[in-house]
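Participant: curious how this folds, go ahead:
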Amino acid sequence: MNHYQQTLRIQTTGKSLTRITRQIETTVSDAGIEMGLCTLFLRHTSASLVIQENADPDVLVDLENFFAKLVPESGYYIHSAEGPDDMPAHIRTALTHTSEQIPIARGRLVLGTWQGIYIWEHRQRRHHRELVVHISGN
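Facilitator: Take a look at the predicted model:
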């Protein structure tokens, strides 16, 4: 079994979903693995990874609106050292994922027709996020 690992530095634009499917597809291609598994790990506690609809942007808007109501920034949080959006960002990350696994077949990610990979920035300001991409297989 072969292994390939790369850390991608992704610039987010503030509270939003940033599509990263193409960057991951390029990394998988660079790895030269024909069949295996791609593991993604986001090294942060105030942003998350989601695999979601990539055709209708209304889905992403609805997700953001739902989470804004589910975890409001105007809550009574004790932790506020990094600003009022920090603790809600931690809660949103806890409710989603910081890692994902996607099979690889014939050298490509095995995503569904309408699936895209996103970093979901939960903070108001833009950030540089580090994403570790680990690919294993043959």
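Participant: going forward, measure contacts between C-alpha atoms and count neighbours the same way
Facilitator: Will do.
Participant: quick one: distance of the lengthiest helix in the chain to the chain centre.
Facilitator: In the chain, taking DSSP state H as the definition, the longest helix is helix 57-70. Offset of helix 57-70 from its chain centre (Cα atoms, centre = their mean, to the nearest Å): 15 Å.
Participant: just the residues contacting it, thanks.
Facilitator: By Cα atoms under 8 Å, 6 or more residues apart in numbering, the surrounding residues in contact with helix 57-70 are 16-17, 53, 92.
Participant: 10 Å instead, please
Facilitator: Contacts with helix 57-70, where a contact means Cα atoms under 10 Å, 6 or more residues apart in numbering, come from 15-17, 52-54, 72, 88, 91-92, 95, 120, 122.
Participant: out of the residues you listed, which comes closest to Leu40?
Facilitator: Closest to Leu40 out of the contacts of helix 57-70 is Trp120 (13.6 Å), distances taken as Cα to Cα.
Participant: number of nearby residues for the nearest residue to Pro84 once chain neighbours are set aside?
Facilitator: Nearest non-adjacent residue to Pro84, counting by Cα to Cα, 6 or more residues apart in numbering: Glu73, 6.5 Å away. Neighbourhood size, Glu73 [other Cα atoms under 10 Å]: 15.
Participant: let's see this one next, to set against the first:
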Amino acid sequence: MKQASGELTIDTRGQGLIEITDQVARWLDDQAITTGLLTVFCRHTSASLLINENAAPAVRRDMERYLARLAPESRDYEHDDEGPDDMPAHLRTALTDVSLSIPIARGQPVLGTWQGIYLFEHRTAPHRRRIALHVIGE
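Facilitator: Now for the predicted structure:
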């Protein structure tokens, strides 16, 4: 049994879903673990992770619009230290995930045909996001 840890740095352009499947798979390939479990962890409170369809761009747009309706930007929140998108970003993170556990088989993440791993940036300004990776297996 062996394990490895690392980190991806993702520059965002502001709100939206950024597919990181290829970056995660490349990192995993370098670890030479063929069977195991991969943990992907977003080290931020205003960005999140999710697994979703990676074929139809409309899915990403619909996800973005849906969360914008659930947690709209507003001056009505008490917590607005960094502007009107501050608290909605925290709410959107709470509604999604900051950690994913993905099985590994034949050295690759076990994902469905149309699944991709996404970083979901919830702030309007560009940010540099750090994604921690850990894999354990053989």
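Participant: and the next element down the chain from the longest helix of the first structure?
Facilitator: The helix or strand immediately downstream of helix 57-70 of the first structure is helix 86-95, counting by DSSP states H and E.
Participant: centre of the chain to that next one, how far?
Facilitator: Centre to centre, stretch against its chain (Cα atoms, centre = their mean), the figure for helix 86-95 of the first structure is 14 Å.
Participant: with stretch 67-84 of the second structure instead?
Facilitator: 21 Å.
Participant: likewise for stretch 106-120 of the first structure?
Facilitator: Distance, centroid of stretch 106-120 of the first structure to centroid of chain: 12 Å (Cα atoms, centre = their mean).
Participant: buried ones in it?
Facilitator: For stretch 106-120 of the first structure, the neighbour count (16 or more other Cα atoms under 10 Å) marks 107-109, 116-120 as buried.
Participant: next: stretch 57-67 of the second structure.
Facilitator: Within stretch 57-67 of the second structure, the residues that qualify as buried are 60, 64, 67, counting by 16+ other Cα under 10 Å.
Participant: mean deviation of it from the first structure?
Facilitator: Comparison of stretch 57-67 of the second structure with the first structure after fitting gives an average deviation of 0.5 Å (mean Cα distance after the TM-score superposition for the first structure).
Participant: now do the same contact list for the residue positioned nearest the centre of the first structure.
Facilitator: Nearest residue to the geometric centre of the first structure (Cα atoms, centre = their mean): Leu49, 2.3 Å. Applying Cα under 10 Å, 6+ apart to Leu49 of the first structure gives the contacts 17-20, 40-42, 93, 96-100, 117-121, 131.
Participant: in strands, which of the residues you listed appear?
Facilitator: Counting by DSSP state E, these place 17-19, 40-42, 99-100, 117-121, 131 in strands.
Participant: ok, of those, which come out buried?
Facilitator: For those, a burial check counting by 16+ other Cα under 10 Å picks out 17-19, 40-42, 99-100, 117-121, 131.
Participant: next, format the residues you listed as a markdown table and append distance to Tyr4 of the first structure.
Facilitator: As requested, these are exported to a markdown table (distance: Cα to Cα, whole Å):
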| residue | distance to Tyr4 of the first structure |
| --- | --- |
| Leu17 | 26 |
| Thr18 | 24 |
| Arg19 | 22 |
| Leu40 | 12 |
| Phe41 | 14 |
| Leu42 | 17 |
| Ser99 | 17 |
| Glu100 | 16 |
| Ile117 | 19 |
| Tyr118 | 21 |
| Ile119 | 21 |
| Trp120 | 25 |
| Glu121 | 26 |
| Leu131 | 14 |
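Participant: let me know the closest of the residues you listed to Ser80 of the first structure.
Facilitator: Among those, and counting by Cα to Cα, the member closest to Ser80 of the first structure is Glu121, at 17.6 Å.
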